[in-house]
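A.B. asks: 3D, please:
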Amino acid sequence: MYLIGLTGSIGSGKSTVAKMLIERNIPVVDADFYARKVVEPGKPAWKKIKANFGEDVFKENGELDRTRLGQIIFEDKAKRRLLNEITHPEIYKEIFKVCVLHFFQGRPYVVLDLPLLFEHGALVGYMHKIIVVTCERDQQIQRLRSRDNMDEASAVLRVQSQWSMEEKAKRANFVIDNAGTVDETKEQVEKMMAIIEDDNFHIRIRVCIAVAAGLICGFFYFVFLSS
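C.D. replies: This is a model prediction of the structure:
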């Protein structure tokens, strides 16, 4: 099994592409889902956020106020870095567990939906292929304003906090242009998946794992049992 990274700047429509992949019965691991899960009340990351950011970023029921925290970290790089240091290790643990499960289910590959794949960089080296979803910058800002009900200045600030789509596209194996219609995006996804599904890289990985396991078993047999 190998890993495919799916990323794109905020408002580019990455979730639309992820949904199209899910509809094809492709396993997609959503990092945002686990980002919410690891900060549930009482979790280790939740406790660390409380200790470092104070009570102001929490609601009365103890849940993390993501809107309030988002305003703080997007205006302060040092605090954004601190939050990443708190949450990312916990998120990666959850993603690893899910990937192991898919491996034992015999999946040839898993798509990791990672909004900040390049910005954080920790998982880039583990990706066999990377998909970047793009659109026009004006579309990006407008989608963000409509989706999150924010003013233009706030939307621009969010966009500027990430790498540009041009920089991400340079590092991609596949670029999906989501500036057009849903059908146009879907057509690009279909062509991309035809290429990916022709790749037998996962077979080579499983053969290597089988050979390595055989060598280890053989070693232990001759060292500990043959005598």
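
A.B. asks: rest of the way, CA atoms for contacts and neighbours
C.D. replies: Fine.

A.B. asks: could you list every residue that touches Pro27?
C.D. replies: By CA atoms under 8 Å, 6 or more residues apart in numbering, the residues touching Pro27 are 21, 102, 109-111.

A.B. asks: Let me have these in a markdown table, extended by distance to Ala210 and secondary structure.
C.D. replies: Output for those, formatted as a markdown table (distance: CA to CA, whole Å; DSSP: H, G, I helix; E, B strand; the rest coil):
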| residue | distance to Ala210 | secondary structure |
| --- | --- | --- |
| Leu21 | 29 | helix |
| His102 | 17 | helix |
| Tyr109 | 17 | strand |
| Val110 | 20 | strand |
| Val111 | 23 | strand |
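
A.B. asks: Got a quick PyMOL command for the buried subset of those residues?
C.D. replies: Here is the PyMOL command that picks out the buried ones among the contacts of Pro27, judged by 16 or more other CA atoms under 10 Å:
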select buried, resi 21+102+109+110+111
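
A.B. asks: one more, for comparison:
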Amino acid sequence: MKVGLTGGIATGKSTVSEWFRQKGAAIVDADQVARRVVEPGSEGNRRVRERFGDGVFRATGELDRKALRNWVFGDAAARKDLNDILHPLIIRRMQAEVREAEKEAPDRPVILDVPLLIEERLTYLADIVVLVYIPEELQLKRLMDREGISGEEAKRMIKAQMPITEKKKFADVLIDNSGTRADTERQVDALWETLVSKSGSNRL
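C.D. replies: Model (predicted):
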């Protein structure tokens, strides 16, 4: 059973992902995969260097993410080039990790932790899509508190993403993280029971 887990900034997706890990799920984390595909010596590292030059790399050969981010932030063509380079590599690596996890334990649910699962049209990678959500007003407050930023800056970051209300349309399961920690855990527990039941697992 492959579960696409997504959310918005400061909605609590990473916390929910960690709870699934603790319960025994295999986690395929898109952010971690994105880092691995540009490690020194990798195809991604080489192709990014060919397109963007040595200026976006440290002396160690590691990608300087901040420098690259600053480059593509205001350059749509450069951002498209970067996505064209990295997205196929990330997807291929994620699919390989899923196959590896399924081979290791066929009855274990696999959580695909992907922040842009919906925006990047990657829902086809999963059997079901789970969205962790909170109301935008609470999202704004939590983001301000977490990052120590102004309301305007937080609004800008939230507006840069697809609205949670839009993401809901693509989700098979919603986890409401606007209540207490216990409230959210109960929802995760209920979903986990369903997942392991459907996969034939005894991991409850």
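
A.B. asks: Report the two of the contacts of Pro27 of structure 1 separated the most.
C.D. replies: By the measure CA to CA, Leu21 and His102 form the most distant pair in these, at 15.6 Å.

A.B. asks: So which elements touch the helix or strand that Val196 of structure 2 is a member of?
C.D. replies: Element membership for Val196 of structure 2, per DSSP states H and E: helix 181-199. Secondary structure elements in contact with helix 181-199 of structure 2, counted by 3 or more CA pairs under 8 Å, 6 or more residues apart in numbering; DSSP states H and E, are helix 13-23, strand 173-176.

A.B. asks: Figure out how far whatever helix or strand comes next after the first one is from the centre of its chain.
C.D. replies: Next helix or strand after helix 13-23 of structure 2 toward the C-terminus (DSSP H and E): strand 26-29. Shown here is strand 26-29 of structure 2, whose average C-alpha point lies 10 Å from the average C-alpha point of the whole chain (CA atoms, centre = their mean, to the nearest Å).

A.B. asks: Strand 26-29 of structure 2: average distance to aligned residues in structure 1?
C.D. replies: Once fitted to structure 1, strand 26-29 of structure 2 is off its aligned match by 0.9 Å on average (mean CA distance after the TM-score superposition for structure 1).

A.B. asks: OK, contacts around the spatially most central residue of structure 2?
C.D. replies: What sits nearest the mean C-alpha location of structure 2, by CA atoms, centre = their mean, is Val114, with 2.4 Å. Val114 of structure 2 is in contact with 4-6, 29-31, counting by CA under 8 Å, 6+ apart.

A.B. asks: May I see the ChimeraX selection of the buried members of these?
C.D. replies: To isolate the buried members of the contacts of Val114 of structure 2 in ChimeraX, using 16+ other CA under 10 Å:
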select :4,5,6,29,30
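
A.B. asks: Would you reformat the contacts of Val114 of structure 2 as CSV and include distance to Thr15 of structure 2?
C.D. replies: Below are the contacts of Val114 of structure 2 laid out as CSV (distance: CA to CA, whole Å):
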residue, distance to Thr15 of structure 2
Gly4, 15
Leu5, 11
Thr6, 11
Asp29, 13
Ala30, 15
Asp31, 15
